[in-house]
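*Asks:* when you get a sec, could you give me coordinates for this:
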Amino acid sequence: MRDILPELREWHTAGTPFALATVVAVHGSAPRAPGAVMAVSADGAVLGSVSGGCVESDVFEVAGEVLASGRPQLRSYGISDDEALGVGLTCGGSIEVLVRACVPAADRDRLREVMDLVAAHEPVAVATLLPRATPGGTSDAAPGEAGAPAATLVVLEDRTAGSLGAEGLDAAVTDDARGLLAQGVTGVQRYGAHGQRRMQEVSVFVQTYAPPPRMLVFGAIDHAAATARIGSFLGYRVTVCDARPAFATRERFPAADEVVRAWPHTYLESTTVDARTVICVLTHDPKFDVPLMIAALRTPAAYIGVMGSRRTHLDRTARLREAGVGEAELARLASPVGLDLGGRTPQETAVSIAAEIIQHRWGGTGRPLGELAGAIHHAAPDGPDGPDGS
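*Replies:* Got it, this is the predicted structure:
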């Protein structure tokens, strides 16, 4: 939802009713992950996407029905029938899409709070009770009834708001939502009607809005400016760090969320790094590189990319071995950084770095898709997600 959040907040402030379509489940290959959203206003304006164009026209029609009736619908879309001009996916997988009405006057304060928290990068999870999937996508109870589909529970680290209709269900979902939020995972959980574990009477979609993952770029060079721009585009919160005051300036790095003047290893040892963080070392100087990489290898960072020629890489790894770094730790370094795209400019190098980060995250091969067979879209890996369309 982050990518369309400014417009949604404008609709909410203006009191514009809209329907929100959310991908709640993906089976097999699909263009968008759970949490991807498309919004349709009462006057027909559209924001976002749930499939990259395959089923949006049908979702648009369903959104109109939902706005008219106030009743949520859960729609399933599988492989399209090209000969019959059927609506569906062309990639071989299937998705489930929840379409619900968002009428600001109905729950103005709670909806505004969630959007404000997401905009401020504060952790919040929204749990929604799903209707049973039927061919028509209709729900079994009207909104407002106890346990009604599309009832929501907002979960923060220290409190909750709303209810799914049963105290036991709220308690179980709250515990699970906080766990999913800590991992940055969005998905469907199943329970008994009163929150019993190992039962599948009701399905609850838990959408998490964890703070954006971080990209730490070390070395205030022209390649860093291009890398910061593409990192921001991919949804990372970007920090550029360099010890040289003349180079580490806001004017040189307008795309970065912050520019830090500090010795790289000192800053890295003092800042928060988690399993979603990516580190790009572009400094080219052993007095910066070696202590910085020793510090980086002590973190749980998802990716550590280091710029330099193959000769520089060999010299660097020799220095790291002398400093006591083991082979398993050295294997974590992506060096020379990036995929072999043949690029030469800072912008092309930044694309190469971003491509390797994406490949690392999703487990891709880095080979041309035309040379491969099977699913194009890789399944989400277990564990923390990186940036997405949520």
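*Asks:* alpha carbons only for contacts and neighbour counts from here, please
*Replies:* OK.
*Asks:* can you pull the contacts of Thr16?
*Replies:* 41-42, 103-104 (Cα atoms under 8 Å, 6 or more residues apart in numbering).
*Asks:* this one next, for a side-by-side:
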Amino acid sequence: MHKELQDILALIRDQAAPLALATLLRVEGSSYRRPGSRLLTDGEQVLRGSLSGGCLEGEVLARAREVLADGVPRLLRYDLRGEADLVWGSGSGCEGVLDILVERLDPASPPAWVGWTEAVLRHRRTLRMTTATGEGFPRRRLDDGDIPGAGEVLEIIPPPIALWILGASDDSRPLVRLAKELGWRVGLLDHRPAFARPERFPEASRVLAGHPAQRIPDLGLDAHSAVVLMTHNYLKDLEALRLLADSDAPYLGLMGSRARSAKMVAELASEGLHCGDRLHSPVGLDLGAEDPGTIALAVLAEIQACFCGRTGGPLRTTRTVVSAS
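*Replies:* Next up is the predicted model:
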């Protein structure tokens, strides 16, 4: 969702004419999209985002044109349960009740929440924001951690995942590209200056040269950070893991065989250092990956699952649904 949100914020800042923003505030039952999903439109076309599997977008676009015309926000409710789903689309399978807020935005003077959300991306702070859906909606405020009041919907927006890749060989390139497409912040570190060059990884936010002991302490690793070690150099990976063992990064991925990983873990344990369940090696989900592109897909899928508290298994074997926010 972060890439979509980043694109919407950029469009709000870049456009001159008024825009309409539709936000999925609340879901009862299941839904194709989660609460917090957004759709931005100029009234003629969808500029970015979606709220359903396609069954509601046309209807929401019509309401957005009304909001652009009179400036009055709408709070819409759509019941897609059972046979009602066939009325709105062709059986998208949402099977839930969706509350959607449609409001007009003036890019020349965007509301305060736009700046709050941009700060999440800039300063890597989690945003807790409540939106009032009662009289005078949509009033928004920064949440202080209390239970939302009656008629308020709480939205929690964490900062995007910061992925640091240790190793700037060619097989790191698809990992950088795919992570950037997800809206993650991506950095590379390599002890070889000839490899750690920004022009080789134009999608990366930072490309650093230097040995792990010199650079890792200053990477700013936090609870929303992931590190993937793929230097293909045993001693460099071991040196990096020594430093990462005490970091706040909840995900550490190590490229290589189980035997190589076990040897490193044993060496670190003999020094009193432990990475615990944070260390994933061989890194990535079992997708049958064999080339750099599919390996990158497997790695990013495992990181995504880890940060969402999921196992990464097939959805058909789970009972996870989107519940009311």
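*Asks:* sorry, back to before: and the contacts of Thr16 of structure 1 as CSV, adding neighbour count, secondary structure and distance to Val59 of structure 1?
*Replies:* What follows is the contacts of Thr16 of structure 1, written out as CSV (neighbours: other Cα atoms under 10 Å; DSSP: H, G, I helix; E, B strand; the rest coil; distance: Cα to Cα, whole Å):
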residue, neighbour count, secondary structure, distance to Val59 of structure 1
Ser41, 21, strand, 13
Ala42, 17, coil, 14
Val103, 19, coil, 18
Pro104, 19, helix, 21
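*Asks:* JSON lines please, covering the residues you listed and showing distance to Gly28 of structure 1.
*Replies:* What follows is these, written out as JSON lines (distance: Cα to Cα, whole Å):
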{"residue": "Ser41", "distance to Gly28 of structure 1": "30"}
{"residue": "Ala42", "distance to Gly28 of structure 1": "33"}
{"residue": "Val103", "distance to Gly28 of structure 1": "33"}
{"residue": "Pro104", "distance to Gly28 of structure 1": "35"}
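*Asks:* which of those residues lies closest to Glu113 of structure 1?
*Replies:* Nearest to Glu113 of structure 1, judged by Cα to Cα, of the contacts of Thr16 of structure 1 is Pro104 at 11.7 Å.
*Asks:* check contacts around that closest one.
*Replies:* If a contact means Cα under 8 Å, 6+ apart, then Pro104 of structure 1 has 12, 15-17, 111 as its contacts.
*Asks:* quickly note the distance from it to Trp11 of structure 1.
*Replies:* Taking Cα to Cα, to the nearest Å as the measure, Pro104 of structure 1 falls 9 Å from Trp11 of structure 1.
*Asks:* list residues touching both of these two?
*Replies:* The contact sets of Pro104 of structure 1 and Trp11 overlap at Pro17 (Cα under 8 Å, 6+ apart).
*Asks:* count the neighbours of Asp222 of structure 2 for me.
*Replies:* Close neighbours of Asp222 of structure 2, defined as other Cα atoms under 10 Å, add up to 14.
*Asks:* confirm that it sits in a strand.
*Replies:* No: applying DSSP: H, G, I helix; E, B strand; the rest coil, one finds Asp222 of structure 2 to be coil, outside a strand.
*Asks:* aligned partner of it in structure 1?
*Replies:* Matched across to structure 1, Asp222 of structure 2 falls on Asp274, judged by TM-score structural alignment.
*Asks:* residues contacting that match?
*Replies:* Here Asp274 of structure 1 is in contact with 299-302 (criterion: Cα under 8 Å, 6+ apart).
*Asks:* distance from the strand or helix carrying Ile165 of structure 2 to structure 1 after superposition?
*Replies:* According to DSSP states H and E, Ile165 of structure 2 maps onto strand 162-166. Superposed on structure 1, strand 162-166 of structure 2 shows a mean distance to its aligned partners of 0.6 Å (mean Cα distance after the TM-score superposition for structure 1).
*Asks:* can you give me the strands in structure 2?
*Replies:* Applying DSSP state E to structure 2 gives strands spanning 19-29, 38-41, 46-49, 74-79, 96-105, 127-132, 140-142, 152-157, 162-166, 185-190, 206-209, 225-229, 251-254, 279-280.
*Asks:* next, format those as JSON lines and append mean neighbour count.
*Replies:* Converted to JSON lines, those look like this (neighbours: other Cα atoms under 10 Å):
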{"stretch": "strand 19-29", "mean neighbour count": "23"}
{"stretch": "strand 38-41", "mean neighbour count": "24"}
{"stretch": "strand 46-49", "mean neighbour count": "17"}
{"stretch": "strand 74-79", "mean neighbour count": "16"}
{"stretch": "strand 96-105", "mean neighbour count": "23"}
{"stretch": "strand 127-132", "mean neighbour count": "20"}
{"stretch": "strand 140-142", "mean neighbour count": "16"}
{"stretch": "strand 152-157", "mean neighbour count": "18"}
{"stretch": "strand 162-166", "mean neighbour count": "24"}
{"stretch": "strand 185-190", "mean neighbour count": "23"}
{"stretch": "strand 206-209", "mean neighbour count": "20"}
{"stretch": "strand 225-229", "mean neighbour count": "25"}
{"stretch": "strand 251-254", "mean neighbour count": "22"}
{"stretch": "strand 279-280", "mean neighbour count": "20"}
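*Asks:* and those strands as CSV, adding distance to Arg200 of structure 2?
*Replies:* Below are the strands of structure 2 laid out as CSV (distance: least, Cα to Cα, whole Å):
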stretch, distance to Arg200 of structure 2
strand 19-29, 37
strand 38-41, 34
strand 46-49, 29
strand 74-79, 47
strand 96-105, 39
strand 127-132, 34
strand 140-142, 40
strand 152-157, 32
strand 162-166, 14
strand 185-190, 11
strand 206-209, 9
strand 225-229, 18
strand 251-254, 22
strand 279-280, 27
